[in-house]
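Trainee: structure for the following, please:
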Amino acid sequence: EVIDALLFLLRDREKSSDDILKILRGPDFPTKGIITNISGIKSYFETGKGSVIIKGRGKFEKIGKTLCYIIYEIPYNVNKATLIKRIVDLIKVGKLKEIDDIRDESSKEGIRIVIELKKNANSQIFEKKLYEYTELKTSFPVNLVALINGKPKLLSVKEVLDSFLSFREEVVLKRTNYELNLEKKELKILNGIKKGIEKLDDVIKIIKESKDRNEAKKNLNLLLSIDDEQSNAILDMRLSRLVSYEQEKLIEDIKNKEDRIKNLNEIVTKRETLLNVIESELLEIKKKFGDKRKSEILLEDEKEIKIEEMINDDKVIIFLTKDGYIKRSLISEFTIQNRGGKGIKGLKLGREDSVYDIFFTSNLKNILFFTNFGKVYNLLAYNIPEGSKDTKGEALHILLPLNPDERVTCIYTGEINKNYLLMFTKNGKIKKVELKNILNLRKNGIKIINLGENDYVKRVRVVNGDENIIAATKNGFFAKFNIKKIRAQGRSARGVRGIKLSKDDEFVSFDIEENGKLLFIITSNGKGKRINNDEINLKNRGIRGVRGIRLKGNYVSALRSVKEDEEIFVITEDGKIIRIEVKKVPIQSRNASGVRIINLDKDDMVKGIALMRNEKI
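Mentor: Coordinates of the predicted model:
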């Protein structure tokens, strides 16, 4: 990041601090951690003075039947032993009464401070107190004072970079002038030797007839019109240099020296050439020593600077696992495949973990997280850690203030630009809530629905309030009804029956009926199809519906309303992912069983799909 910022400034020193901040995002600490105040970074970028808040990392983990909090990263300059002692002292004075035991299990692999919590401890309050009372959250002062022309001066980050570039110019010029003088001196010697070789017989005669070295030098100077330095070089010359090969090499050396002097002169006289040299040397340093950022910078403190100015609004795919791990990957990592392929691994799964679902969004979108507690939280997509195909992501308990038994059951990544939020639960309940109820979410989330036993939110869409929707069940029943008659309810209501379910059935998904779109259906065994919306007749809510697909020992995994030019990502329980074009999926009747969309391994099954639209996500 530092090298990139220097290269950014190299030819245009008028760039602003905001411009630089897009490239050099802030400090990076060897002990990792999370930097939480972007305004502190902004302050010292502009003034040279400020303070950044850095937090260590911890996660909740069940060890046996005991809920523990594992600290695995601590802030820079914080001593681990001092941190543990501070926690023990707080236990003694009753400020961290939730703690039952603490032990240090750190090793060469890294830091691991295990805190066992009491049975009735409020984990959310405990974590907040831990950061507030201990050095797990600390500030790091920044004071950019440097000696400029022998005098101390407080510098902005831009001035630091600018001073360094000016210094590089000075160093490269001095070095070039030094090398230029050496090359000229050596060329002078070589030209003297060349003159001596051209009059070799006269040179040998002078040397033989001279009484001593001084007389030989004086006579050579007169003969060849050279100085003492050159004549000394001739007198010191080995006889082996007289062979034809050495004479040719001498001419080549002179040519090389002249070319080298020409290049050095160009660096000294032409500024653009000088900047090219500085650029290439900086790139070499980057190649040799550049490494990836260790400290994560959260974009929570956004009052001082706009997020849009700092990050690219790339399209991304969000992976969520059954055990509550989440990660963000660029869509460009996954290429389009033919229908019926085996797919590629999309993420690494922990032991006994499996994929829960996938979702499309972009870095600057706010994501809504719905949990089995009936609560909703929000988080900027960019704050979800980015991971490659061989990573499993981050525990959601670190990113959201979830209770220990609370898990995310549904994610909404679309636009919030209509009148209502429409929710459908596993047990077939549907609820319409005015969007104003969730526009200003608290950090700790809000209760959005009162759930029955073993029920949770499975699918959410934003609606105007008068659309037709098509809902599907696990056993392949589809119902279409208009939502205009469903009245909006308060946050504590349970909703009303959306679709009638048999004992062994459950709601799977729904989508909005739209002109120009068909219904894409995929089953657990990887078969899918498209059907026309008019295959499902419009009825009242609360009915069982009609069969929309023929099933043979499998069940419906997902449905989406799709257009011809869109793409679908299909994810399996084992983390295999395939990206296909909608137009490659055939249109069939509702009685057909579909065609092979993804070729599954034994015991694997389709868990979810995500639709990538060309115009909007």
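Trainee: hey, let's count contacts and neighbours off CA atoms from now on
Mentor: Fine.
Trainee: assign a three-state SS to residue 257, would you?
Mentor: helix (DSSP: H, G, I helix; E, B strand; the rest coil).
Trainee: mind listing what it touches?
Mentor: Residue 257 makes contacts with 183-184, 186-187, as judged by C-alpha atoms under 8 Å, 6 or more residues apart in numbering.
Trainee: could you flag which of the residues you listed are buried?
Mentor: Neighbour counting over the contacts of residue 257 (16 or more other C-alpha atoms under 10 Å) leaves 183, 186-187 as the buried ones.
Trainee: in a markdown table: these, plus secondary structure and distance to residue 162.
Mentor: Formatted as a markdown table, the buried ones among the contacts of residue 257 follow (DSSP: H, G, I helix; E, B strand; the rest coil; distance: C-alpha to C-alpha, whole Å):
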| residue | secondary structure | distance to residue 162 |
| --- | --- | --- |
| 183 | helix | 31 |
| 186 | helix | 36 |
| 187 | helix | 37 |
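Trainee: now, which of those sits nearest residue 19?
Mentor: residue 183 (41.6 Å; C-alpha to C-alpha).
Trainee: how close does that closest one sit to residue 53?
Mentor: 53 Å (C-alpha to C-alpha, to the nearest Å).
Trainee: sequence B follows; please return its structure for comparison with A:
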Amino acid sequence: MTVEQPKIQELTLEDVMGDRFGRYSKYIIQERALPDIRDGLKPVQRRILYAMNQDGNTYDKAFRKSAKSVGNVMGNFHPHGDSSIYEAMVRLSQDWKLREPLIEMHGNNGSMDGDPAAAMRYTEARLSKIAGEMLQDIDKKTVDMVLNFDDTEYEPTVLPARFPNLLVNGATGISAGYATEIPPHNLSEVIDAVLYLMNHPKAELADLMDFVKGPDFPTGGIIQGIDGIKKAYETGRGRIVVRSRTQIVPIKGNKSQIEVSEIPYEVNKAQLVKKMDEIRIMKKIEGIAEVRDESDRKGLSIVIELKRDVNAEGILNYLFKNTDLQITYNFNMVAIYHQRPEHVGLKTIIGAYLEHQRDVITRRTQFNLQKAADRQHIVQGLIKAMSILDQVIATIRGSKDKKDAKANLVTKFDFSELQAEAIVTMQLYRLTNTDVTQLEKEAAELAKAIQLYQLILAEPKELDKVLRRELKAIQKAYPSKRFTEIQSEVQELKIDTEVVVPQEDVVVMISHDGYIKRTSLRSYSASDTNDNGLKDEDFPIYLAKNNTLEHLLMFTNLGHLIYRPVYEIADAKWKDTGEHISQTIGLAADERITWVFSFADLKATGKFLVATNDGYVKQTDFTDYTPGRTYKTRASQFIKLKSATSQVVTVNYLPVVPTGTLVLVTQHGYGLRYDLSEVPTVGAKAVGVKSMDLRDDLIVRATIANDNDLLAMITQRGSFKQMKVRDIPVTSRARRGVQVLRELKTNPHRVADYVLIGADQTGVALEVLTDRMKQHSILSDDHPVSARYSNGSFVVDTDTEGTPIAIQIHPIPLTV
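Mentor: Down below sits the predicted model:
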């Protein structure tokens, strides 16, 4: 007696998982999620159609409960959940998913809004007429049959598919490591392409695309991007844009509405309407009054009613870009080809279909030939029996039984077993002369049919004639015009800012310390002007009324340019601090926003004059400072600084060429004046040219001035001086200049800052800022205009107020 060894194998987890998952993956790739390239069906779809056909549930019979069909499929062919079978069955009936539905269903079979179908006990179904073409001749051994899961019945591995279903109805599915997305196409176009490839086996893709222009979605719409279609048809992968069919219709009251009659394939209509209505409610764009779904039995209709005098085209473009009114459709044409998943192009699909159809017709012809030959053999036996009828009857009467009669006929008259069987079972009425004539007629017809079948099997051209005739018959029986329009180029969606941004006037404030905010006019008017939310030592450097559609260019003392559309500036109450610029853009510790300019649009002309403290100056065109894509998170460079201690001291915007001259003043009290034409126009990152011969000095500021203007200077010792610009002679660039202060041997005056006072300005209020953040007011008329060598008069007590660092014309309070 032998002891049975335990059936235990020691395997590593990696080997077990790899092996088991590999088998599982192979199963779901081949037997669940991907369509066969020949009939375009997944196994569950094929089993549904086959089971319904076997059950006689065809288009010419009455509808039957869906539950009965699902039960038949599950019990005989598909041992999986009834819900998965029913969902597949429902999808085959949905005319917004399939270009040519294969199942007709009575009752609720879902909707474009994503509503589920009614339970299968409520709905009724049957095969559609075109589904009959998928199953035609399946009883003639046209396809391979295999045993079902319990070996009780046979099921087909593929359907005869008398039309190119994979392209016509498309496919979608996800399996292990593979997914497929094949769009629907027009039946007539695809058949034309099949016929062309049959006649021209070496046809190029471009030739086939003369017939198959592109997908033809059951929901219509407009396809843009013929290059994406070509790529997909060539490689199996490609991308196109699918947009809704819309029109802008004027309505009474100087209003208009956008009417949507077709939406992109597989877009949920209810979700689309909801998204558009959310845009209206959240006021992401102005101008939408109402969004309505007016779809009914006559067809799809979504209406977007607009307010009076709005940019309808701009709103439509915004909706295209931000909702599923326009989508990107990605081709991923994967199908089971020779029992393995492959990316397939248009020619491969059509070629595989042709190969399948030739095989189907060959098998059908062989079946018909065998059947005709068998019948011919019987008919020949009957005719022979008729010619010796008396002897045949005598032989039969002389026999003991049926078996003996058959044996005697075979022995005496050389009939075959089959012929003898037909003779002994023949009914007496067939012994008439009429029946002999019919048999001879049938024999002639059989001979003709056999000859034809043999010709088809022997000559590929004859087989193709049959295929051509049958495809044209299907094309004629199921005519369908194209639903989807194809446009060669993808239209670029340009959304005007006016559409997205509510146009309103606001107050914009930028502070010395870098806080920035916009405030509604209402909040500003209702608040104390000084209650601006800033710290005591901070103060506004820019305070103005701007429109939300305007643009701000902010220049820092270290050569960086920050761009912000006004509508992107954080909205805050006037008494709130606002947002610090460092929250979005990183600046150096000693870097400050110093100059701010606003523009109605970014198409302005003119130039910027830029000067640095270490003696460089340049002009740069406005267009060189237009923002790039990364403006929200990165500042751009508007000048290249020569050293770590270099700083920008002047940024002036010159919309036109000014009439005056360029004036520069240094800390040590030297002034230089020359014509602006000596300053070249260079790029944004250029350093410029030498502005002044500085030696060990630094430039305080550069301005454009006329002869009669005044320079109002403040020194570090608190002395204030006014002098005429014309006292500085006009020379040329890069010189030392002339003294505008008298040099003292001990504790000399140094220019801290200066401002320009126009010749026509009187009683100008000036404000001096000290290093202790104290402000000292000066009235220009209280001080005389001094000579060039004067040091002015003391106005600021530096011991109590601090050292002056800046001077400005007192800002006029903002009124809104």
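Trainee: kindly provide the TM-score of these chains.
Mentor: After superposition, the two chains reach a TM-score (TM-score structural alignment, normalised by the length of structure 1) of 0.48; 302 aligned residues with a C-alpha RMSD of 1.4 Å.
Trainee: which of the buried ones among the contacts of residue 257 of structure 1 sits closest to residue 173 of structure 1?
Mentor: For those, the nearest to residue 173 of structure 1 is residue 183 (14.9 Å; C-alpha to C-alpha).
Trainee: quick check: the closest one touching residue 261?
Mentor: Yes. Contact status for residue 183 of structure 1 versus residue 261: in contact at 6.5 Å, counting by C-alpha atoms under 8 Å.
Trainee: following the helix ranked longest in structure 2, which helix or strand comes up?
Mentor: Looking across structure 2 with DSSP state H, the single longest helix is helix 346-387. Following helix 346-387 of structure 2 in sequence order, the next helix or strand is helix 389-397 (DSSP states H and E).
Trainee: burial count for the nearest residue to residue 612 of structure 1 once chain neighbours are set aside?
Mentor: Distance criterion C-alpha to C-alpha, 6 or more residues apart in numbering; nearest residue to residue 612 of structure 1, sequence neighbours excluded, is residue 567 at 5.2 Å. When neighbours are defined as other C-alpha atoms under 10 Å, residue 567 of structure 1 has 20 of them.
Trainee: do the same with residue 293 of structure 2
Mentor: By other C-alpha under 10 Å, 16 other residues sit near residue 293 of structure 2.
Trainee: so how far is residue 322 of structure 2 from the nearest residue to it once chain neighbours are set aside?
Mentor: Excluding the flanking residues, the one nearest residue 293 of structure 2 by C-alpha to C-alpha, 6+ apart is residue 302, at 4.6 Å. Counting by C-alpha to C-alpha, the separation of residue 302 of structure 2 from residue 322 of structure 2 is 17 Å.
Trainee: what angle do helix 389-397 and the longest helix of structure 2 make with each other?
Mentor: In terms of direction (axes from the mean of the first three to the mean of the last three C-alpha atoms, to 10 degrees), helix 346-387 of structure 2 departs from helix 389-397 by 90 degrees.
Trainee: now for helix 346-387 of structure 2, which elements pack on it?
Mentor: Applying 3 or more C-alpha pairs under 8 Å, 6 or more residues apart in numbering; DSSP states H and E, we find helix 346-387 of structure 2 packed against helix 187-199, helix 205-208, helix 226-235, helix 417-424, helix 433-458, helix 460-477.
Trainee: re the thing from before, could you dump the buried ones among the contacts of residue 257 of structure 1 into JSON lines and include distance to residue 71 of structure 1?
Mentor: Converted to JSON lines, these look like this (distance: C-alpha to C-alpha, whole Å):
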{"residue": "183", "distance to residue 71 of structure 1": "60"}
{"residue": "186", "distance to residue 71 of structure 1": "64"}
{"residue": "187", "distance to residue 71 of structure 1": "66"}
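Trainee: nearest to residue 473 of structure 1 among those?
Mentor: Lowest distance from residue 473 of structure 1 to these (C-alpha to C-alpha) belongs to residue 183, with 83.0 Å.
Trainee: contact partners for that closest one?
Mentor: Residue 183 of structure 1 neighbours (C-alpha under 8 Å, 6+ apart): 257, 260-261.
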